[in-house]
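# quick check, what structure comes out for this input:
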Amino acid sequence: MKALTLKAPGGLENITVSNIADPGKPGKGEIRVAIKASSLNFHDLLVAGGQSPTADGRILLSDGAGIVEEVGEGVETFNVGDHVVSTFFPLWSAGKPVPAVGGFAHTPGDGIDGMACEYVVRAQGAFTRAPAGWSHAESATITTSGLTAWRALITDGNLKAGETVLVQGTGGVSIAALQIAKAMGAKVIATSSSDEKLARVKQLGADETINYRTTPDWGDKVLELTNGFGVDHVVEVGGPATLNESLKSVKVGGHIAQIGILSGNEAAVPVVTLLSKQVHLKGLIVASRQDQSDFVRALEVMGQKPVIDRIFKYEELSKAFAWQQSGAHFGKICIEW
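Modelled structure (predicted):
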């Protein structure tokens, strides 16, 4: 079968379309899935670029959606022909994070081979069903960015109608968070460096927008827009360059979901502000399989499809990553065979 593999030490020029052995028939508790689509995430870019080193010859990409071709002995969760989508942490079934998710040792496309291949054989817990009526590309957006937004606002944030959410930028997590927040009856303030993109998030339902390039102290603008109170939730994807403004933006007793490290890994946190505002600042990476199943059910009720910027062919994966690096995309970048 064909697979997209990475030659160490990484770099987009080291992504290769390889012919590798077919994974064969599923064993006990396993399913065989024909992968039809994947989507790109910042974590995938770090692995592909070599910033997050992985094994030589690693099959890339954490997200994968496809069709169950065969089920092994004892499999009761799925049937042949089911449309399914992969999980980011296959060993985290439910509840609070477990030791196995303390790193990426079991994450597809990083610690284990990923979904950029024609077929996989995995334990049934490595997948959930996909939303009914969704294309494979649409379903592939769920695993990482969509589920992260769901956990930030619903599982951890306990978002309620009438609350206000701040989202940063127009990547996959932020757009998913915007859609979830609006479906839940919340108000949304969105930031971007592009007025064109801000106009598009307005069309998606954002109540207020801020261009952080022309308004570098955007936390003050957030306070102005909220009558000095601040927002209930911040979906924080920027990291060191944005965290202080996020702390300024959040209300007393508010919630910041620290998700991204787009601007680096280390931040100088104003502890006095953290204390005086009594902020709930929580780091998170994706969520459990149960959370994903809950999210899928919610998506079917919400009736909102993900925003897909472009769909590339798997053979164009390097080109797709380059487009991701450019920052020109709006929403998710997907890959199809």
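
# going by C-alpha atoms from here, please, whenever you check contacts or count neighbours.
Will do.

# that's a strand at Val165, yeah?
Yes - counting by DSSP: H, G, I helix; E, B strand; the rest coil, Val165 falls inside a strand.

# got the contact list for Gln278?
Residues near Gln278 by CA atoms under 8 Å, 6 or more residues apart in numbering: Val252, Gly253, Gly254.

# kindly provide the distance from it to Leu247.
Per CA to CA, to the nearest Å, Gln278 is found 10 Å from Leu247.

# next: Gly72.
50 Å.

# over to Ala3?
43 Å.

# go on, Asp232?
For Asp232, the distance to Leu247 - CA to CA - is 11 Å.

# now do the SS call for Ser93.
Ser93 ends up coil, using three-state DSSP.

# and this one, so I can compare the two:
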Amino acid sequence: MSQIAGSMKAWRLHAFGLENLVLENVSIPEPKSNEILIKVGAVSLNFRDKAIADGFYEPERVPNPLIPVSDAVGTIVKAGSDVKKFTAGDRVLSHLYSHWLDGAPSSNEPDFCLGTPFQGGLAEYMILEAESAVLAPSTITDEEAATLPIAALTAWFSLVTYGGLKAGDTVVLQGTGGVSIFGLQIAHALGAKVIVTTSSDDKGKKALELGADAIINYVKTPNWADEVLRLTNGVGADQLLEVVGGEGLNDSIEATRVAGRISVIGFLAGQTTNLNLMRVIFKQTLIQGIAVGHLKAFEEMNEAFDKYNIKPVIDTVYSFEQAIEAYQHLSKGAFGKIVIKVS
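Have a look, this model is predicted:
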């Protein structure tokens, strides 16, 4: 197949701050022998993308200029000469940790992440290494598929791959952002009991409609960990997805059972915490850092989404030209995912 000539539109970040994210015409990249070129259908935004643009997520790694956003779905328009895994026309998903295929992560996995330091998908075309791409589930749209690479896989990897979630377990989920809503859908599908914390009764009602068993409004009930204990007859949750970070990690320890598992995913309230080590020791809490997951788990998750007919929850779909508005919406919070339709 000959080179795809011409230019494409791409959003490029030239300095930190959304005012420096500019829509430009650039050359369509040419895939190397082990790469594929995809025509991007849609991308989804994660907290990581906003943190990169704002300059407080490993700023030393961010290239200038950067095509941002790691999570993309698209159709292969050209495959390199050594590519055997896919053919032109296949619909595939990006995978954030592009070299983490299975097993334990290597120390240098962050060197191969999409959307920093590798170029991302907020463009009409995108290059992926063929071995790191994943077939998109056939039962969902581009907009839905674009939400899977970070948010869904993070929830799946925490609860299932590492957590071994089983029917009857109790899971606590913080808020109603992308990771938490996927956690709710996955846990509910696997027969677990789900408690969701939220600052909004309206969002809590939506979470109940998705299968949550109980809602705790942490504005009305600041001692939400005590409420988790009440709801679990004093035992605490088996697993908790920690997306807030900061000092609240101490409350999460109180909300989980003895030898319970806390998956530390986010840092919305800060990247550091003063931890009460005596409570961790006496409760024998397992605190597991989570950085998304490997490709094998991604493929297993996609099969499960097809099996259980899990449909990603999208708050809003923005047009390609509305990328700035999409970032601004993400800053204000969303119920589920923010998606940008590219083509």
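
# could I get the TM-score for this pair?
Here the TM-score for the pair of chains, by TM-score structural alignment, normalised by the length of the first structure, is 0.96; 332 aligned residues with a CA RMSD of 1.0 Å.

# comparing Gly72 and Leu247 of the first structure, which residue is more hemmed in?
For Gly72 of the first structure and Leu247, the more surrounded residue by other CA atoms under 10 Å is Leu247, and the numbers stand at 25 against 18.

# give the aligned equivalent of the more buried one in the second structure.
When the second structure is aligned by TM-score structural alignment, Leu247 of the first structure is paired with Ile253.

# would you agree that match is in contact with Met278?
No - using CA atoms under 8 Å, Ile253 of the second structure makes no contact with Met278, being 10.9 Å away.

# burial measure for the counterpart of Gly191 of the second structure in the first structure, as a count.
Using TM-score structural alignment, the equivalent of Gly191 of the second structure in the first structure is Gly185. Using other CA under 10 Å, Gly185 of the first structure has 14 neighbouring residues.

# just Asp202 of the second structure next, same as before
9.

# also Glu144 of the second structure?
Neighbourhood size, Glu144 of the second structure [other CA under 10 Å]: 22.

# now do the same contact list for it.
Counting by CA under 8 Å, 6+ apart, Glu144 of the second structure touches Lys311, Pro312, Val313, Ile314.

# against Thr197 of the second structure, how distant is it?
Glu144 of the second structure sits 24 Å away from Thr197 of the second structure, taking CA to CA as the criterion.

# ok, the match of Leu247 of the first structure to Gln284 of the second structure distance?
Ile253 of the second structure is 10 Å from Gln284 of the second structure, by CA to CA.

# with Leu231 of the second structure instead?
Distance of Leu231 of the second structure to Gln284 of the second structure, computed by CA to CA: 21 Å.

# one more: His14 of the second structure?
Taken as CA to CA, the span from His14 of the second structure to Gln284 of the second structure is 46 Å.

# so who does the match of Gly191 of the second structure touch?
Counting by CA under 8 Å, 6+ apart, Gly185 of the first structure touches Lys160, Ala161, Gly162, Glu163.

# on that earlier part again, show me the one in the contacts of Glu144 of the second structure that has more neighbours than the rest.
Going by other CA under 10 Å, Pro312 tops the contacts of Glu144 of the second structure with 22 neighbours.

# quick one: map that one onto the first structure.
Under the alignment (TM-score structural alignment), Pro312 of the second structure pairs with Pro306 of the first structure.

# and its match, helix, strand or coil?
Per three-state DSSP, Pro306 of the first structure ends up coil.

# and for it, nearest residue in space, chain neighbours not counted?
Excluding the flanking residues, the one nearest Pro306 of the first structure by CA to CA, 6 or more residues apart in numbering is Glu138, at 6.2 Å.

# doesn't that neighbour fall inside a strand?
No - counting by three-state DSSP, Glu138 of the first structure is not part of a strand but helix.

# so how far is Gly204 of the second structure from the aligned residue in the second structure for it?
Glu138 of the first structure maps onto Glu144 in the second structure, with residues paired by TM-score structural alignment. Here Glu144 of the second structure is placed at a distance of 22 Å from Gly204 of the second structure (CA to CA).

# then Ile215 of the second structure?
Counting by CA to CA - Ile215 of the second structure and Gly204 of the second structure are separated by 6 Å.

# for the second structure, longest helix please?
helix 295-308 (DSSP state H).

# helices along the stretch 151-300 of the first structure, start to end?
For the stretch 151-300 of the first structure, helices defined by DSSP state H, counting those that start in this stretch occupy the ranges 172-183, 195-203, 218-225, 243-249, 271-276, 289-302.

# now do the shared contacts for Ile215 and Gly204 of the second structure.
Taking CA under 8 Å, 6+ apart as the criterion, Ile215 of the second structure and Gly204 both touch Val196, Thr197, Thr198.

# who wins on neighbours among the residues you listed?
Most neighbours among those, by other CA under 10 Å: Val196, with 27 neighbours.

# show me the contacts for that one.
Val172, Leu173, Gln174, Gly175, Thr176, Gly204, Ala207, Ala212, Ala214, Ile215, Ile216.

# what about the first structure, which of those residues hold up?
Retained in the first structure (both residues aligned by TM-score structural alignment, their matches' CA atoms under 8 Å) from the contacts of Val196 of the second structure: Val172, Leu173, Gln174, Gly175, Gly204, Ala207, Ala212, Ala214, Ile215, Ile216.

# so how far is Gly245 of the second structure from the third one?
Right, the one you point to is Gln174 of the second structure. Between Gln174 of the second structure and Gly245 of the second structure the computed distance is 10 Å (CA to CA).

# which one's more surrounded, these two?
Gln174 (22 against 19).

# which residue lines up with the more buried one in the first structure?
In the first structure, the residue equivalent to Gln174 of the second structure is Gln168, according to TM-score structural alignment.

# residues near the alignment partner in the second structure of Lys36 of the first structure, how many?
The alignment partner of Lys36 of the first structure in the second structure, by TM-score structural alignment, is Gly41. Gly41 of the second structure: 23 surrounding residues under other CA under 10 Å.

# please apply the same query to Gly11 of the first structure.
For Gly11 of the first structure, the neighbour count with other CA under 10 Å is 17.
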